[in-house]
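Undergrad: Have a look at this prediction, sequence included:
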Amino acid sequence: MTNRLARAALLLSGAALIAPAAIAQMQAPAPVVAAPPVPVTFGKWGVDLGARDLSVKPGDDFEAYASGKWLASNDIPSDKPGNGVGTELNDRNQEQLRAIVMSAPANSQIGALYRSYMNEPLLEQLDAKPLMADLARVDAIASKDEMLKFMAESQWSFGGSLFGVQIIPDLANPTMNSLAVGSGGLGLPDRDYYLSDKYKPQLAAYRAYVERTLALTGTPDAAAKADEILAFETELAKASWARTDLRDINKINNPMTPASLATYAPGVDWNRYLTLSGVAASPKVLVSDNTAIKAKSALFAATPLDTLKTWQRYKVTAQASPYLSKRFVDSQFEFAKALTGVAVQRPRWRRGIGQVDSRLGELVGKTYVERYFPAEAKTKMESLVANLKLAAAERIRGNSWMEQPTKEAALRKLSKMDVMVGYPDKFRDYSALSMSADDLYGNVKRSSQFEWNYRLADLGQPVDRKKWAMSPATVNAYNGGLENKIVFPAGILQPPYFDPRADAAVNYGAAGAIIGHEIMHGFDDQGRKIDENGAVRDWWTPKDAENFKALTASLGKQYSSYEAAPGVFINGDFTMGENIGDMSGLEVAHLAYMKSLNGKKAPVIDGLTGDQRFFLAFAQAWRGKARPEAIKTQVASDPHSPQRFRVIGPLRNLDAWYAAFKVGPDSKYYIAPKDRVRIW
């Protein structure tokens, strides 16, 4: 669903640990023989000692100290916007998934979907034919009423909509699912791409892509029509909210009835739109970016129908392009270069595996965990999480600036936080989804409809907190904010993040920091507004709220000073939640490691103390590099700070890091003790 509700929903379901790729990459053909996955390991006990650059002082650049030799000797592959631990592990997981997919019967759902994606000769033969019926529907639209119908139905098909609906836990009563509405319509990652001069190259590449896309389907006057579309989307951008506002729960918490929404934003027949979306029976609508919805409703009413139809032709074609012939794929990839800096397309088989994982994730994931996720890893990870929760409770109780009533409320929330490790208790049933080995276009459409029906069935029903928002093979983790749960898929629970046989300091520094990050999302600048039951409610004393605001302002100032790429500075407010998760999560992980020693002194291994190994493992877990174009896109559209500052940013505020590496005032990133930010 291409709308701004998606960003709001990410906030409400919990921010993910690892930033997603800036844009999906188109891919080229590859042999179909699946090679065995190559294990990813760091040294004998979990740290890659050869990656360090010991000529760098730890306090001057800890990323370079921990991983400098690796950074200097490893180029970013030409088909990737960046490379590092996460991308390497994702590649390995794809190889594991590929072994599963290639052994699936050709007529199975998994086999049919993958084969339909890989059948390039058929896709070339079909060319634009699969697209023609949808474009004919657009051409036949004769009124705004019919356009509204097409927009409503485009949420689970190919096409564009200025608005999107989702089913999420009710912000006031999180035990029940409710309807949420948000705005969208933009083709670039953020409103600033249309409005700020610093994105002129990307805007020019986008405008060229729009023209090419129209021309590929024989649209007359493609150049003039592209200008028309860009002008329309620029007006949408002016009405759109800034990313910082979209992640503010207070600002996006605007409950209405369908009738009051119709009065508030009269440019759209909301009764018809919601009815066609299948959600008309909902008595309540959670309106996220309300003023944007109102403005875009008015823009819909004021925009000529022909302009909207041209925009829809472009949207349908752009969204369908990855599933068409090479000329469509190549045109889209040419635009992707401007956002990511990549030079060549990724192997086609990798994107095919990505399609299987995204559309049949729990179906293929069931076999994935049976083959690659040992019971020992699940048991030890659950034990590690329990230890991290105990450490988090201790830090909350010992918080020097917080009053007792707020501490007690925080501890209640922590105690009720559910932990889910590896895979869901119950896997999804995909039996109603039809897949055909010779119909990629239809497979994608049917899958999208199936997914929407799956979510729609929850409307007005009790929230099932056992459902997962990620597939088991995903290299990521998340905090389900309105469900007060933390989820760790099997895909990330392997070396170098987590290894049951690794040194304890390494597991706490890598996996422990991940766990701590997700736990502390429950207490970041937005998580703190959600209570132990998942309801949006203020459970803070006024004094504590003011103290928290002052501390986060100091942290935001630090991050806003970081230049992630030439001329590209991090937005400390936009990334606040993730930065709090990184810093506070690392504090929690370190305390848990200390407690795991049971009062004993950690052994010295290869000349490194326990604390030194802990912090090196943390830094190397974020080992990676990205192209300037990809960093620019990330800073504009992703609430995670770039990897380098997910290492440096938290460590500068941790006393134990200073002691472990004897970092003093003569170091570049030194912060005096009185100026270090300590939130939790």
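TA: Yep, it's here.

Undergrad: make it CA atoms for all contacts and neighbour counts henceforth
TA: Fine.

Undergrad: Quick one: distance of the strand or helix carrying L551 to the chain centre.
TA: Element membership for L551 (DSSP states H and E) is helix 542-560. Offset of helix 542-560 from its chain centre (C-alpha atoms, centre = their mean, to the nearest Å): 25 Å.

Undergrad: try stretch 307-321
TA: The answer for stretch 307-321 is 25 Å, by C-alpha atoms, centre = their mean.

Undergrad: Now it: buried residues?
TA: By neighbour count on 16 or more other C-alpha atoms under 10 Å, the buried set for stretch 307-321 is 308-318, 320-321.

Undergrad: circling back to that earlier point, buried residues of the helix holding L551, list them for me.
TA: For helix 542-560, by 16+ other C-alpha under 10 Å, it's 544-545, 548, 552, 554-556, 558-560.

Undergrad: which outside residues touch the helix or strand just after that helix?
TA: Next along the chain after helix 542-560, taking DSSP H and E as the criterion, comes strand 563-565. The contact list for strand 563-565 (C-alpha atoms under 8 Å, 6 or more residues apart in numbering) reads 569-570, 628, 631-632, 642, 644-645.

Undergrad: Show me those that map onto strands.
TA: F569 (DSSP state E).

Undergrad: I'd like the contacts of strand 563-565 as CSV, with distance to A208 and neighbour count appended.
TA: Converted to CSV, the contacts of strand 563-565 look like this (distance: C-alpha to C-alpha, whole Å; neighbours: other C-alpha atoms under 10 Å):
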residue, distance to A208, neighbour count
F569, 27, 18
I570, 28, 27
P628, 21, 19
I631, 22, 28
K632, 20, 25
P642, 29, 26
R644, 33, 20
F645, 34, 19
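
Undergrad: Next one for the comparison:
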Amino acid sequence: MTKYILGAAVSALALAATAAHADQPATAAHADQPATPATASSTTAKPTYGSYGFDESGMDMSVKPGDDFYDYANGTWAKNTPIPADKSNYGAFNILDDLSRERTKGILESAQTDPNSKIGNAYAAYMDKAAVEAKGMAPIKPWLAEISAVKDRAAYAKVAAKAARAGIRGPFRFYVGQDDKDPETYILSMMQGGLGLPDRDYYLDQSEKMAAIRTAYVAHLEKMLTLAGQSDAKARAAALMAFETEIAKVHWTQIDSRDADKTYNKMTLAQLEQAAPGFDFASYYAANNLEPASLLVAQPSAITGEAALIAKAPMQVLKDGLLLSSLHAYADYLPDTVADADFAFYGTTLSGTPEREERWKRGVTFLKESLGEEVGKIYVAKYFPPETKAAMDDLVKNILAAMGRRIDALPWMSDTAKARAHKKLAAFTPKIGYPDKWRDYTGLEIKRDDLLGNAMRSNAFEFDYNIGKLGKPIYRWEWGMTPMEINAYANFGMVEIVFPAAILQPPFFDPKADPAVNYGGIGAVIGHELSHHFDDQGAKYDETGKLNQWWTDQDVANFKALTDKLVKQYDAYEPFPGAHVKGAFTLGENIGDLGGLAVALDAYHASLGGKKAPVIDGMTGDQRFFLGWAQVWRRNYREANLRQRLVTDPHAPSQYRTDIVRNFDAWYDAFKPAPNGKIYLSPENRVKIW
């Protein structure tokens, strides 16, 4: 199981000293009646942002920290920063992603001049818009004809399997990963699927906003069928929508689908077919040379329900589902008439983005997805200096040590569980920058004049790579992201935390910035990913990566009492009237933020070696730490994008991630918020977990 940090950009220092240290009290200028900070800096090397690593020009000093810490730290930036026309949201992650893509563009343009370069030929094929337009729909017609030729459900199962290998959404999703209860073994995992909209709520929520999206979706299906040269498009679009609505009714919710215990359902193929009659699973898997002795079924009742619906659905509806999924999956490699129509719904209607990205940006994304580590080798050599990796190694050690100290001090955890928690900490594998072993793309055929073929072959290559793990030792060297990603993740089965090269830049990490800002930025990101292994799902996995209850029953009860308080806190957030954050859905990420920031603060204090943190530009060390945290969450959203995230994103919106500080006594000491402040919490209501 893997958890990802939000968005697109992320992200040190000396080894932590053993003694924690409390910073100087807040100055009057930075209590709840803030004044404009002084501009003089005590640092000698100028960081990328501001005088000490934080962009003070983005603050809104008219806002009290105790009313809205996000706006206090970021309000002026938010007011003065438009969202680019090709983006659904914009913030620190996107700024770094833009830089990463510009750098990658340079790599690909250079490679393009070499006729023997695989990445160069792939990029050249993508950039040859004239060739794509000239070919029209011809490249995809054989595949669409294969779908149209399906006559019965046995043939449908085989074509649906072929679609899965081609990266096309079908009735079910499956992949090979670690067996949660036997992490030294790979197993086939299967999940619910079959929806063209992002989540079941889009079909079942009766609000006016969702109803409008459903109307637009049916119109979109009709248009795509028409572009594909299909007849009776209006009636067929309505029939497919009706079928998907029935599928949505049997789908599990996001909250149930993130429960590691509920989604662990091991069965044989024969048991699956008995539990879900109406679909030929044996033929489905055999079409991709799979004969699984056993598999994990994440949502059994949904699979049963979907199979029953497939058994009685008209064949035309089933075929139209695959046809439209194919056009969506490959729209970006087809003429603009198709690509623009696909973007008009998925980009603009669903996310509010006015314009498609420039072609070169989309080309960079395609290369990252198809030949990511081949590009990554060059990227790392050019843009990731060894000293950054070394500094990050030290910072990770500091955070791990701080987590160990926090575990020892927990009042709610038994000594037995604490001993196992330390074993888990000792088992961690941090991965920083790039893989130790790079992927081999020798078997992937790339043609300079065949964009759609390159995309289809790439998807098949990735599928075969994944399926090829069955029966082999665990690929412990493997990465789930490329070095160019602005992100980070935690992998429970591997007991690892992973930080790609491109995230290790300002504002997350800046070697010229004050340590407090770095600890509040990348330090808290490290702590976030570490804390995922101890969140409401990650804590179910032991030091070997096995899904295994290693706490006492009383530990579990104590933990739930604390997490219930955090759920309630986030349930109260309401970005739009009637549209709330789902505290249970976002719980894992909120625990990650709460625990990550706590661990990073402890590590920062320990790094001071018993000395007082200096005051810089009137800011104490703890104030700079919390501002560093707030700065990385600067983000403006388009309304449609934020509404979609409330339904589909397990992360809370950035404003509420910033305001997690309201649970920290050190934040109250630093900024002296008034008790009547909007985000003020009395001491007994502040949530402390890790």
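TA: Sure thing, it's come through. A quick note: this is a predicted structure, and the numbers were derived from the prediction, not measured.

Undergrad: Give me the mean deviation of the top strand by length along structure 2 from structure 1.
TA: Determined from DSSP E, the single longest strand within structure 2 is strand 182-192. Its aligned residues in structure 1 lie a mean 1.0 Å from strand 182-192 of structure 2 after superposition (mean C-alpha distance after the TM-score superposition for structure 1).

Undergrad: equivalent range in structure 1 for the helix or strand just after that strand?
TA: The helix or strand immediately downstream of strand 182-192 of structure 2 is helix 201-204, counting by DSSP H and E. The alignment of helix 201-204 of structure 2 onto structure 1 (TM-score structural alignment) spans residues 192-195.

Undergrad: for that stretch, the distance to its chain's centre please.
TA: 21 Å.

Undergrad: And stretch 612-625 of structure 2, by the same measure?
TA: The answer for stretch 612-625 of structure 2 is 32 Å, by C-alpha atoms, centre = their mean.

Undergrad: which bit of structure 1 covers it?
TA: Counting by TM-score structural alignment, stretch 612-625 of structure 2 falls onto residues 601-614 of structure 1.

Undergrad: hang on, the earlier thing: among the buried residues of helix 542-560 of structure 1, which pair sits farthest apart?
TA: D544 and S560 (24.1 Å; C-alpha to C-alpha).

Undergrad: related to what we said a few turns ago, what stretch of structure 2 does the helix holding L551 of structure 1 fall on?
TA: Across structure 2, the stretch matching helix 542-560 of structure 1 (TM-score structural alignment) is residues 553-571.

Undergrad: mind listing the strands in the stretch 201-350 of structure 2 by residue range?
TA: With strands called from DSSP state E, counting those that start in this stretch, the stretch 201-350 of structure 2 shows them at 266-267, 295-297.

Undergrad: A318 of structure 1: what's its closest spatial neighbour, skipping adjacent residues?
TA: T213 (6.7 Å; C-alpha to C-alpha, 6 or more residues apart in numbering).

Undergrad: same check, this time on K632 of structure 1
TA: V568 (6.4 Å).

Undergrad: Y637 of structure 2 too?
TA: N89 (4.3 Å).

Undergrad: Wait, the one you found touches R638, no?
TA: Yes: judged on C-alpha atoms under 8 Å, N89 of structure 2 makes contact with R638 at a distance of 5.9 Å.

Undergrad: list residues touching both of these two?
TA: I83.

Undergrad: ok, those two, which is more surrounded?
TA: Set N89 of structure 2 next to R638 and count neighbours by other C-alpha atoms under 10 Å: N89 wins out with 23 against 15.

Undergrad: Counterpart of that one over in structure 1?
TA: Matched by TM-score structural alignment, N89 of structure 2 corresponds to G82 in structure 1.

Undergrad: list the contacts for that match?
TA: Counted by C-alpha under 8 Å, 6+ apart, G82 of structure 1 has contacts 76, 624-627, 630.

Undergrad: Now tabulate those in a markdown table and tack on distance to E394 of structure 1.
TA: Compiled in a markdown table, the contacts of G82 of structure 1 are given as follows (distance: C-alpha to C-alpha, whole Å):
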| residue | distance to E394 of structure 1 |
| --- | --- |
| I76 | 41 |
| G624 | 33 |
| K625 | 35 |
| A626 | 37 |
| R627 | 40 |
| A630 | 39 |
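
Undergrad: now, which of these sits nearest Q404 of structure 1?
TA: Proximity of those to Q404 of structure 1 (C-alpha to C-alpha) peaks at G624, which lies at 41.3 Å.

Undergrad: thought that closest one was touching P81?
TA: No: in this structure, G624 of structure 1 is not within contact of P81 by C-alpha under 8 Å, at 11.0 Å.
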